[in-house]
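>>> Fold the following.
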Amino acid sequence: MLLFAKSIAGFSFWILGTQAAAAHVKWFSAYDAAGQPRGLENVLCQDFELLLGVALLWIFSGCVVERMSLGELITRSLNRLTASLRLHTEAMIRAICGFFFISLWAVGGILLTPELKTTSTLAGPLQLAIAAGLLSRRTAPLSAAGIVVLFGLAVRDYGMFHLADYPIFLGLAVYLALTGLQKNLFGVQPLDVVRYATAVTLMWASVEKWAYPEWSFPLLNEHPGITFGFTNEFYMRAAGMVEFTLAFALAWTPVVRRVAAAVLLGMFVSACFEFGKLDVIGHSAIIVVLVAILSDHRPNEPDSHAAWLAPVGLCAALTATLFAYYLGHAAIFYTTIL
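Below you'll find the predicted structure:
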């Protein structure tokens, strides 16, 4: 009976999404990035296996639907709904990124995200300069260079492991540089670069929900309605699995990634209402990237992505990300894995 209830819970999470998956806990609660994470033997529990099974079913089903007439209908509907956004993708990204960096300057004392505090006198003027450079395509590469400088300052102050949470900023920098120069990256389109960076960002962040679920418990106690009545432990496992699977889907085939972007977009926007203006500012860049992915109307790739490859790819990505996180943490902070 308990297994059935949790299966229904897993299904509900996929239908409704989770606001906690969208809220970045380091912005709202105390954390210790150097602390001992939950051992893998505790992470890879029965609930985790159940949720992974639900995830594999959904990603496989999505790939099957994409090849059916229903997939074509979804594509046509998304194309109609996002036609005007697609025509202004570059300007939209530049505008929202400009808003983001002006907001950072206005708040003051932070580098790229709310927990990356700084006393550097360089940060504020550089954030304003980045925003100014985004007014024109020609100067966007200069803004891209400024983002890389801010990222470098954050690595210097907080370490590479902490900044592994935020490869999306490097992806945005590459996007802005490439669109400004009207080039691609060895055949990879600018939007695809930031799409992959966003996928990696969210996959990495989801592991944190399994490794340090206790960071989020105070937040869940303050907002009990978002847990759907489930325990904090199960909720965080589910939130991590939802986020990881949707993030992986961003790197997959067109219909799958566009639907995943739509679900993630709904989660991030709803979290803004729940957690306020700090969440609006902090997640504005990722929200505009998700809108751009949702609006991307490029046709399907060749049939190199058979439906059965999606579950295999998800398992491979999950295994690689888990071990990269735990091995990296152990190497840097001398913690244990099991």
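>>> can we go C-alpha only for contacts and neighbour counts from here?
Will do.
>>> Okay, residue 139 and residue 74: tell me how far apart.
37 Å (Cα to Cα, to the nearest Å).
>>> Quick one: residues contacting the residue nearest the centre of the chain.
For the chain, the residue whose C-alpha lies nearest the mean C-alpha position (Cα atoms, centre = their mean) is residue 202; its distance is 3.1 Å. Residue 202 makes contact with 165, 243, 244, 247, according to Cα atoms under 8 Å, 6 or more residues apart in numbering.
>>> what do you get if the cut-off is 7 Å, keeping everything else the same?
243, 244, 247 (Cα atoms under 7 Å, 6 or more residues apart in numbering).
>>> which stretch of helix or strand covers the first one?
Assigned by DSSP states H and E, residue 243 belongs to helix 232-250.
>>> Show me what that helix is packed up against.
Here helix 232-250 touches helix 19-22, helix 46-66, helix 190-211, helix 254-275, going by 3 or more Cα pairs under 7 Å, 6 or more residues apart in numbering; DSSP states H and E.
>>> just how off-centre is stretch 84-92 within its chain?
21 Å (Cα atoms, centre = their mean, to the nearest Å).
>>> Following up with a second sequence; could you model it the same way so I can compare the two?
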Amino acid sequence: MEHARSCGPRAAIRAATAAGMAAPLAASAHVKWFAPYIIEAPPQRLMETLTDRWFWTGILLVLVFFLAARALEKTRAGGAVLAGFDKVTGPLWARGDDFMRFVIAAFFVAIFAVGGVYLTPDLKSPHEWVSWMQLLIAALVFSRRTMPLAAAGIIGLWLLALTQYELFHLLDYLALGVGVAAYLVLAASDRLDWNRYRFVVLRWGVAIALMWSSLEKFAYPDWFYPLVEEKPFLTFGMPRDVFIPMAGVAEFTMGFGLLWTALIRRLSALALFVIFNAAVYPFGRLDLVGHALIMAVIVIIFADPTPQVRFALRRTLAAIPATLVATMAVSAMSYWGLHHALYGLDGRSGVAANNNNPGAAARSTHTHDPERPHEAPAAGGSAQAAYLASMQRMHGDMEAGVKHPDPDQAFVRGMIAHHRAAIEMAQIQLRHGTETQNRRLAQEIIETQKREIAEMEAWLRQRHAGEDKPG
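Okay, the predicted model is just below:
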């Protein structure tokens, strides 16, 4: 018995480390900030996710991680780990309210400087006065008397965005906005029985926001294809259709972990902090500004030393898989059910895209017009217009390439233009087409032509380097 007890922490650490290493903790940008998606498009059938082995592989890995962390938490080693966290984050936690108010104010100053948005880069605003409202919210955060007004301003911005965007689109941002607003109200309260819950509401707001937004990776994997094609290193060499569901599992389960016991909560927060920071370099300051608030809340969650095991259910290992599956089921039913209720089983875009075949459901998930990124494509020839525009660009670029006096360079330059047009046409097919075989072929064309373009561009660089050398 004593031997099993002494081996427990080491076994738990090994299991947690193995699961953590296997989990896809990759850079996680908000796809809506970078892809011209269509919110009304019908989501992929839920059964596609439930029959995906990589989805269940991700679930299994995370469950091993959670169970190992919970087992470790019950031991002296787990207590030592938590004490170490407390020692590192103690100074921050002592000034937690100052930190949060500063970050909230800095966030609203940042989006004021960006201009033309409501709360995130995705929510464009045509009103200049909205930016000044953001600056006012930042100023109101620094006084306890005015913090409730700042909270009202945050909710007001969300309601203003609702006049321009539809409810389903804005649900991503509701939980976090309500969590931050509730924090400001509770932090300003003189009632201790209210004030003590100010960081709890922040934690729940972030957790729900993460779990809800992660469902996009299961409902709309197509939204992520352009990002993966543009930045293939994000998948760490994993195939796209392996990485996307496992990344969705990681985001959902780490959000779920924020609601669990102290060690699971803090390890989940640490993992999320790494994930969000990893997205800053490839996606730039837009991602940094957009995620600044959620990253700050994650830091506070990690610093929070409160045990917060308020329910007996959370003390048992068996409760972890049971509640995780139940939470995923409720979230998925809410996401798919609400979308079907608002847009129908075939989605609003299906009406426009399938006039010639009313019985077919459209899977057109990306708009052809990046300036109108959340609307279904207009009926009648939008794909055709995109194909023709691509062909016209190709002819001009190929003609310019083959005019090079060196026949070898003329061939390579002309073929690069040809391959780029092939990639464009394949991307148009992915945005507008619905036939499975053609979509698979289009994806293969993109991967093959990109590889060949890279080879030809490398040849051109070598040729130019040789020409530049002195004779």
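>>> TM-score of the superposition?
Overlay of the two chains. TM-score (TM-score structural alignment, normalised by the length of structure 1): 0.92; 327 aligned residues with a Cα RMSD of 2.0 Å.
>>> so how far is the helix holding residue 243 of structure 1 from its chain's centroid?
That offset, for helix 232-250 of structure 1, works out to 11 Å (Cα atoms, centre = their mean).
>>> so where is it in structure 2?
Mapped onto structure 2 using TM-score structural alignment, helix 232-250 of structure 1 spans residues 240-258.
>>> buried set for the matching stretch?
In terms of neighbour count (16 or more other Cα atoms under 10 Å), stretch 240-258 of structure 2 has its buried residues at 240, 242-258.
>>> What of stretch 51-59 of structure 1?
For stretch 51-59 of structure 1, using 16+ other Cα under 10 Å, the buried residues are 51, 52, 54, 55, 56, 58, 59.
>>> for the third one, what are its contacts?
This points to residue 54 of structure 1. residue 10.
>>> Same question for the fourth one.
The contact partners of residue 55 of structure 1, by Cα under 7 Å, 6+ apart, come to residue 245.
>>> any idea what residue 46 of structure 2 aligns with in structure 1?
Using TM-score structural alignment, residue 46 of structure 2 lines up with residue 40 in structure 1.
>>> And residue 184 of structure 2, by the same measure?
Superposed on structure 1 with TM-score structural alignment, residue 184 of structure 2 falls opposite residue 176.
>>> and its match, how many neighbours?
Around residue 176 of structure 1 sit 30 other residues, with neighbours defined as other Cα atoms under 10 Å.
>>> Do I have it right that it meets residue 141?
Yes: in terms of Cα atoms under 7 Å, residue 176 of structure 1 counts as a neighbour of residue 141; the distance is 5.9 Å.
>>> pretty sure residue 267 of structure 1 contacts residue 17?
Yes: using Cα under 7 Å, residue 267 of structure 1 makes contact with residue 17 at a distance of 6.3 Å.
>>> I'd like the buried residues of stretch 51-59 of structure 1 written out as CSV, with distance to residue 332 of structure 1 added.
Formatted as CSV, the buried residues of stretch 51-59 of structure 1 follow (distance: Cα to Cα, whole Å):
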residue, distance to residue 332 of structure 1
51, 30
52, 29
54, 34
55, 31
56, 32
58, 36
59, 34
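>>> Over in structure 2, tell me which residue corresponds to the residue nearest to the centre of structure 1.
So, by TM-score structural alignment, residue 202 of structure 1 is matched to residue 210.
>>> State the distance from its match to residue 171 of structure 2.
11 Å.
>>> What strand or helix carries the spatially closest residue to residue 252 of structure 1 that is not a sequence neighbour?
In space, and not counting its chain neighbours, residue 252 of structure 1 is closest to residue 310: 7.8 Å by Cα to Cα, 6 or more residues apart in numbering. Following DSSP H and E, one finds residue 310 of structure 1 within helix 309-333.
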